[in-house]
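In: Output the structure for:
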Amino acid sequence: MKAPICLIENLATGKLVVKPEAIEVLSKITQPVVVVAVVGLYRTGKSYLMNKLAGANKGFNLGSTVQSETKGIWIWCIPHPQKSDRTLVLLDTEGLGDVEKGDCKNDVWIFSLALLLSSVLVYNSRGTIDQDALDKLKFVGDVSNLIKVKAGKKKEENEEDYSTHFPIFIWAVRDFHLELIIDGKPVTADDYMENALRLKRVKPNKKLSKQDEEFNKVRKVVRNYFGKRKCFTFALPTADKQILHKLDEASDSQLNSEFVAQSKKFCKYIFKNAKVKRLDVTVTVNGERLCELAKIYTEAICTSKIACMEDAVVSLSDKENQRAVQEAVQYYQDKMKEFELPTETTAEFFNASKQYEEEARKLFMEKSFRDTDHRFLKEFMINLLNIANEFCAMNEKLSQEICEALIKKHSADFEQALLDGTFLKSGGHVMYMESLLKIEIAYNKESGKGVKGEEVLQNYLKSKKCIELSIIQEDNALSQREREKAGEEIRKQTEEMEKKIRKMEEENLAQKLEQEKTSLQQTIKDLMEKNNEERKLMEEKIAEVLRQKEREREAYMKEAASKEVQDLQRKIDELNRKMDNRSPCVIL
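Out: Just a heads-up that it's a prediction; the model follows:
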């Protein structure tokens, strides 16, 4: 994309709609996406940071007046600057608190969508992290009324549930002019933010006042919702108002060197630490899936006023799993159509079928997710088996037709001689056998007969045994004893031929059954590998959340917040139990 386009338009009516142009762009991105969204009050320089991440001065509209420029949510997709296997997706959101809009409900919608779609959420504010700045973060507390993690009214969830699925939280403090010193000691920007998020302490045998409870509320929400937090402070870009109003035209040399260095540090951190967007912890999101999520969440928020993450997973998985079945089966079908039939042997056919089946299965496994009870996997396997059987039958039919045509070609004179009674005379049996042998030799010299080559020949030879008995009876050159002996030999040969034909059919069936067995075993193996991969991702996420909760508990202990320590300890115990069980648990 050479420039950003609107992803979610904020109509004058207050309704949010996903733009078709953005859908078209996103649907073409097959790589995993790293999604960075910026939110915050209008006219605080959010767009500038997004442009820096894109490696450009111009892109998202900066604006230089008191009016908000960005409406809705705009998107810019670019190659990741450091990781070639993924795409960086930047989301610039409409400024919160726009006096011209006058609808705080709409602000919460925009904030919630940015939060749901991103793997990194940048909160942009100006000045310092004080009570006023925290009060403006009221949107975080409101999202629990708009975003649900679990489906169903009866399912309880707490703030810790959100932290498992919410993005990295980065607080970007703009135009920061204070020294990073607390209690006479220099601190980092992270220390500064965490100090601002400290709770009011409860005095012994006292209860918090309502004012103190409100003071703690937003802090607890931020800490519990966002387990991984980071803070960056930015100096004023320049004291020159003319340059400040045209930052998109300014070079680094025209800006405050400290601000330039801080901007580079901010970008470097995101490029290194921002992870691929995942759904349900284990599902990698690409452009197409991000597009579907945008549509699902926007529609849910604007209609039901509730965006449920689990419902979105189910809705998206049903649609993608059905498509995975269709695409994987179609892949196998297309490959088999390209394969030349008939094959010379059944093994050759099954080897090709097995290869394409494995490729189709891999495609299905890559595209499917959260396949409850393996419903779609079963559908894929049944469809694949049916189509494989159709191709197997086609392989046999083509071979049958070719072989029957060859027999007809080489036996034309022989068949005519039978009609003419040529062999019904003295010495006719010897002539009959010589003629039949010539047909067999000529037929066997033919190539490209396929899997039915021997079976068709044996059936043809067997079909002539009754005629051979008649010829023997009419052959005066043979004695009665020789006729009886020849007749007995023919009956033995007929039985041997029938056994041989049955054996070929049994071997063919055995190969089919073995192929199905091998296919099932490989499917189980692939499924176990996929489950193990998902389990590993889940355990890594649980371990990450566990570390965050332990750090939070230690912080609460220092703040003497006993209730919060107890609540976190319960959550830590629950996470430890999940780790000990080492089961493929689903956090949702």
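In: going forward, measure contacts between C-alpha atoms and count neighbours the same way
Out: Fine.
In: could you point out the longest helix in the protein?
Out: Counting residues, the longest helix found in the chain (DSSP state H) is helix 480-558.
In: so where do the strands sit in the stretch 101-250 of the chain?
Out: For the stretch 101-250 of the chain, the strands defined by DSSP state E, counting those that start in this stretch occupy 120-126, 147-148, 168-174, 181-182, 185-186, 229-233.
In: Let's see this one next, to set against the first:
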Amino acid sequence: MPRECIQTYFPWRKCFVFDRPSSRANLQKLEMLEECELEPDFVNQAKAFCDHILGASMPKTLKGGIGVTGFLLAKLAVTYVDAIRCGKIPCLENAVHALAEIENSSAVQMAFQHYKEEINKKADLPTEDQKEMSDLHSQCEKEALHIFMSRSFKDDDQKFQAVLAERIKKEYEDICQKNAEQSKNFCVALLLQMGEDLEYSLENNYYLKPGGYEDFQQDLGNTISQYNEATRKGIKAKETLSDYLKEKDTRGSMILAADKAMTENEKQQKEEQAKVELAKWEAATLDAKLKDTEMQLEDQRSSYNLHIQQLQDKMESDRRKAVQEHERLLNKKLQEQKAMLEQGFKERADQLEAEIRQLRSQGTGRGPCGSFLGNVVRSIGRVFGF
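Out: Below you'll find the model as predicted:
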């Protein structure tokens, strides 16, 4: 029975035999001994063991070929031992499931924190346009998703990936809103600064005189030119200017009506010109809004495609690892069966034959079925409204 247990739980094994490290009197203070005080045979055996562990041993894996780091192994051991201490029946599968919940939650937090820190650090608000923000979002999201995929495991229903997608989406919406607000505030302040002389003249009724409308139009044009020459105004540049011109159009109509130097026909022509100019800016503002909205929708489509592609890549990588693990286990069973037959243990060899047939029938090399992928796509799609 002990032999079978060892063979079952340690299918790949290499045995080492160690002599007593030192004299009986020194065993109680073994950790304090210098290497020269140890038996030479033990030192050589220990060196051979360490060389094997560091150079020849395979990385530890869970079922399915999932790699286990030292950190994960420590947590797995604690979870398993705690179950024993609580009087429960220890189950490796349950321990792995509990560990996956903890690690996947941690993977979500680590990936999201990376995204949040990077996009807030690299975003020079207000950005010149929405594309600048979109490109930065795409880069940071890709890095965050890579962090999540490299650390998460057994997220079979993509629950944790969906949580990450939702948090990144919300953070991106928040920073886009912040970007718009900063752009708006900057543009308003810029127009106040560059239109300071114009405002002074309006407050002091400078334009309420013959020929005042022409002076008003000239000063307004200078303000607009200076505003357009300024850089880094952001995505609200056209909208803010359009709002500014609407307000000045009302003042301009009053000045035009009071201008005694113009005939009624000239006033009508000037009024029509002002309306055409204002309509042009309103159309430009609407066009900019539509482009920004389309860019944000494209961001969602790109994020959705990125999540699906990264998930498919991870699933394919996990499948290859599972195939390799399956092949190693099958080869080991075949070697054990051969050894049992050579040693005359026919009953055990027959048991191994049944295990071998079961392994061969499992079809580990097949990829995930269409219905599973469909459920995954729908789970991620719900986050982005698809």
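In: Give me the TM-score for these two chains.
Out: Aligned and superposed, the two chains score 0.83 in TM-score terms (TM-score structural alignment, normalised by the length of structure 2); 366 aligned residues with a Cα RMSD of 3.0 Å.
In: Mind checking the strands of the stretch 101-250 of structure 1 for the one nearest to residue 461 of structure 1?
Out: Judged by Cα to Cα, the one of the strands of the stretch 101-250 of structure 1 that comes nearest to residue 461 of structure 1 is strand 147-148, at 74.7 Å.
In: counting contacts, what elements does that closest one pack onto?
Out: Judged by 3 or more Cα pairs under 8 Å, 6 or more residues apart in numbering; DSSP states H and E, the packing partners of strand 147-148 of structure 1 are strand 307-308, helix 309-338.
In: Quick check: which of these is nearest to residue 585 of structure 1?
Out: Smallest distance to residue 585 of structure 1 across these (Cα to Cα): 14.4 Å, for helix 309-338.
In: OK, contacts around residue 27 of structure 2?
Out: By Cα atoms under 8 Å, 6 or more residues apart in numbering, the contact set of residue 27 of structure 2 is residue 21.
In: any idea how far residue 48 of structure 2 is from it?
Out: From residue 27 of structure 2 across to residue 48 of structure 2, the span is 21 Å (Cα to Cα, to the nearest Å).
In: With residue 55 of structure 2 instead?
Out: Residue 55 of structure 2 is 10 Å from residue 48 of structure 2, by Cα to Cα.
In: tally of neighbours for the residue mapped onto residue 174 of structure 2 from structure 1?
Out: Aligning on TM-score structural alignment places residue 174 of structure 2 opposite residue 390 in structure 1. Using other Cα atoms under 10 Å, the number of residues around residue 390 of structure 1 comes to 12.
In: Just give me the mean distance for the helix or strand containing residue 390 of structure 1 relative to structure 2.
Out: Assigned by DSSP states H and E, residue 390 of structure 1 belongs to helix 375-410. Here the mean offset of helix 375-410 of structure 1 against structure 2 after fitting is 1.0 Å, by mean Cα distance after the TM-score superposition for structure 1.
In: how about that helix: buried residues?
Out: 376-377, 380-381, 383-385, 387-388, 391-392, 395-400, 402-404, 406-407, 410 (16 or more other Cα atoms under 10 Å).
In: right, and the helix or strand after it?
Out: Toward the C-terminus, helix 375-410 of structure 1 is succeeded by helix 412-420 as the next helix or strand (DSSP H and E).
In: still on that earlier bit, average offset of the longest helix of structure 1 relative to structure 2?
Out: In the superposition against structure 2, helix 480-558 of structure 1 averages 1.7 Å from its aligned positions (mean Cα distance after the TM-score superposition for structure 1).
In: tell me which residues in the helix or strand just after that helix are buried?
Out: On the C-terminal side of helix 480-558 of structure 1, the nearest following helix or strand under DSSP H and E is helix 562-581. Going by neighbour count (16+ other Cα under 10 Å), the buried part of helix 562-581 of structure 1 is 564, 565, 568, 571, 572, 575, 578, 579.
In: Do I have it right that the second one meets residue 556?
Out: It refers to residue 565 of structure 1. Yes. If you go by Cα atoms under 8 Å, residue 565 of structure 1 and residue 556 touch, sitting 6.0 Å apart.
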